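Peer 1: Sequence and predicted structure are below.
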Amino acid sequence: MVVEDEASLAVLISSYLERDGFEVAITGDGHDALDLARQFDPDIVVLDLGLPGLDGVEVCRQLRTFSDAYVVMLTARAEEIDTVIGLSVGADDYQTKPFSPRELMARIQAMMRRPRARAAVSPGADPSEGSRQREVRAIGGLSIDIDAREVAVDDAPVSLTRTEFDVLAALSKDPGFVLSRAQLIAAVWGPSWVSDEHLVDVHIGHLRRKLGDDATLGRYVRTVRGVGYRMGTGQRGTAQ
């Protein structure tokens, strides 16, 4: 779904998406975008920040209440605050105007290569049809169900965006190892992803907030200064 009030740009983005085999819906209105998303159930939403009326930030905020679509925010303003605001309401990535449609498509293609939630195997299903033991990672009070893409802290469910979950999954794969920002980008966004590494810090900040994790203690996500991030021990009161 392309949500962009500049008609010529919306058509251009749509043409590139259709060329890659996507079915595309276009709107230039924020209210219509929410109605359309409920009907269309998109996998990807290309969302302009500066929409008239209901702006892109509010559209994204409301979209996140019923959709787990990947969201790429488009903004004509390069200030850091715009990026932080856009990502804080659940956008997965951002693109500053003017931009190359090919670069936008490369980001979208990288997103679509990322895994989605797997359907659970029903009781009595044929084991030959994909039944296997589920992978659940436990770190202190933090539980990460990799197959169901579900997270809980002290048995309380935590709602994460796809990108936040993927960051957490990458860190928890080898809890004792430090991952640099470049390594996290390669693991989550893909090796072909092109942008500044600040995006990682923003998503880490949102992830910590949702997990109730104090950055100065690093109970679950610990900063290794000058290097990157790794998982904490899950214990309360642990110094960073």
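Peer 2: Now that the structure is in, tell me what you want to look at.

Peer 1: going forward, measure contacts between C-alpha atoms and count neighbours the same way
Peer 2: Fine.

Peer 1: where do the helices sit along the protein?
Peer 2: 7-19, 30-40, 56-63, 80-88, 101-112, 162-173, 181-188, 198-211 (DSSP state H).

Peer 1: tell me the centre residue of the chain?
Peer 2: Computing the C-alpha centroid of the chain and ranking residues by CA atoms, centre = their mean puts Thr163 first, at 2.4 Å.

Peer 1: That one reaches Asp92, doesn't it?
Peer 2: Yes: counting by CA atoms under 8 Å, Thr163 does reach Asp92; the two are 6.0 Å apart.

Peer 1: Put this next to the first one:
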Amino acid sequence: MPVSVLLVEDDEVIRRSVALALERYGYGVTTAEDGLTGLELFREGRYDLLLLDVMLPGLDGIGLCRRIRETSTDPVLMMSARGDALDVVSGLEAGADDYVVKPVDTSVLVARIRSLLRRTTFRPDPAPDPPPDTAPDGPAPLVFGDLSIDTGGLEVFRAGRPVALAPTELRLLLEFAAHPGIVLERQTLLRNVWDYGWDGDSRVVDLCVQRLRKKIGAERIETVRGFGYKLRR
């Protein structure tokens, strides 16, 4: 089955051109021209990715993203006509995984979509066969204070309670957990978590770290000024 995309864009020319371009790449595209219709379609269907314009009538893209995040961790890619800092920050704070600035070249848009889909599809490495007398319980969880990470089941617990993380937030946490106590630069995180083969906007990292801190504890991830972030042991 083709990858399904929900495209919410109020400009008819842009909406039709983006939909046709994505369909040429083999995506199945459902479109909406305003935020409320987009929210209704989201609730009625199942989509692999949501592509939302920031400026929408009725319910804007920021509000729509927030409503989606109330019930879903589906990957969200925001589109901004201006690329203004306020638009970008607002979209990422609302829970978007990434953003593109319009007008965007089709090949760039498809590359960002593919990158987002790759990092939201987890394929843990298979565990080696256990010794004959050992029960196949899987890898031991990673524990950092009251934070426990089940790398096999891709579940996170804080003080014994499950923590709901969006896919990009989970990938970011797993990257930190793989290098506890080691400072990771923003560009390193963009390459390893966001799958960027080029220099990206470090605000994406900063805002995702901010969201992650709210869920696992602000003290757990330390800012090392001028360098990046590290997970406290």
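Peer 2: Yep, that arrived. Quick caveat: nothing in here was measured; it's all calculated off a predicted structure.

Peer 1: Need the TM-score between these chains.
Peer 2: Remark: TM-score between the superposed chains equals 0.85 [TM-score structural alignment, normalised by the length of structure 2]; 217 aligned residues with a CA RMSD of 2.0 Å.

Peer 1: of the helices of structure 1, which approaches Gly226 of structure 1 most closely?
Peer 2: Judged by CA to CA, the one of the helices of structure 1 that comes nearest to Gly226 of structure 1 is helix 181-188, at 10.2 Å.

Peer 1: ok, average deviation of that closest one from structure 2?
Peer 2: Comparison of helix 181-188 of structure 1 with structure 2 after fitting gives an average deviation of 0.7 Å (mean CA distance after the TM-score superposition for structure 1).

Peer 1: Report the aligned residue range of structure 2 for that helix.
Peer 2: Alignment of helix 181-188 of structure 1 against structure 2: residues 186-193, by TM-score structural alignment.

Peer 1: any residues touching that stretch, and which ones?
Peer 2: Contact with stretch 186-193 of structure 2 is made by 119, 168, 171-172, 175, 196-200, 202, 205, 227-229, as judged by CA atoms under 8 Å, 6 or more residues apart in numbering.

Peer 1: tell me which residues of that stretch are tucked away?
Peer 2: Judged by neighbour count using 16 or more other CA atoms under 10 Å, the buried positions of stretch 186-193 of structure 2 are 186-187, 189-190, 193.

Peer 1: what sits against the aligned partner of Leu116 of structure 2 in structure 1?
Peer 2: Here Leu116 of structure 2 is matched to Met111 in structure 1, going by TM-score structural alignment. Met111 of structure 1 makes contacts with 70, 189, as judged by CA under 8 Å, 6+ apart.

Peer 1: so how far is Ser195 of structure 1 from Met111 of structure 1?
Peer 2: 14 Å (CA to CA, to the nearest Å).

Peer 1: how deep is Val13 of structure 2 tucked in, by neighbour count?
Peer 2: 10 (other CA atoms under 10 Å).

Peer 1: Ok, Tyr25 of structure 2 next?
Peer 2: 12.

Peer 1: Which position in structure 1 pairs with it?
Peer 2: By TM-score structural alignment, Tyr25 of structure 2 lines up with Asp20.

Peer 1: Val54 of structure 2 now?
Peer 2: For Val54 of structure 2, the residue aligned by TM-score structural alignment is Leu49.

Peer 1: and if you look at Ala159 of structure 2?
Peer 2: Using TM-score structural alignment, Ala159 of structure 2 pairs with Asp154 in structure 1.
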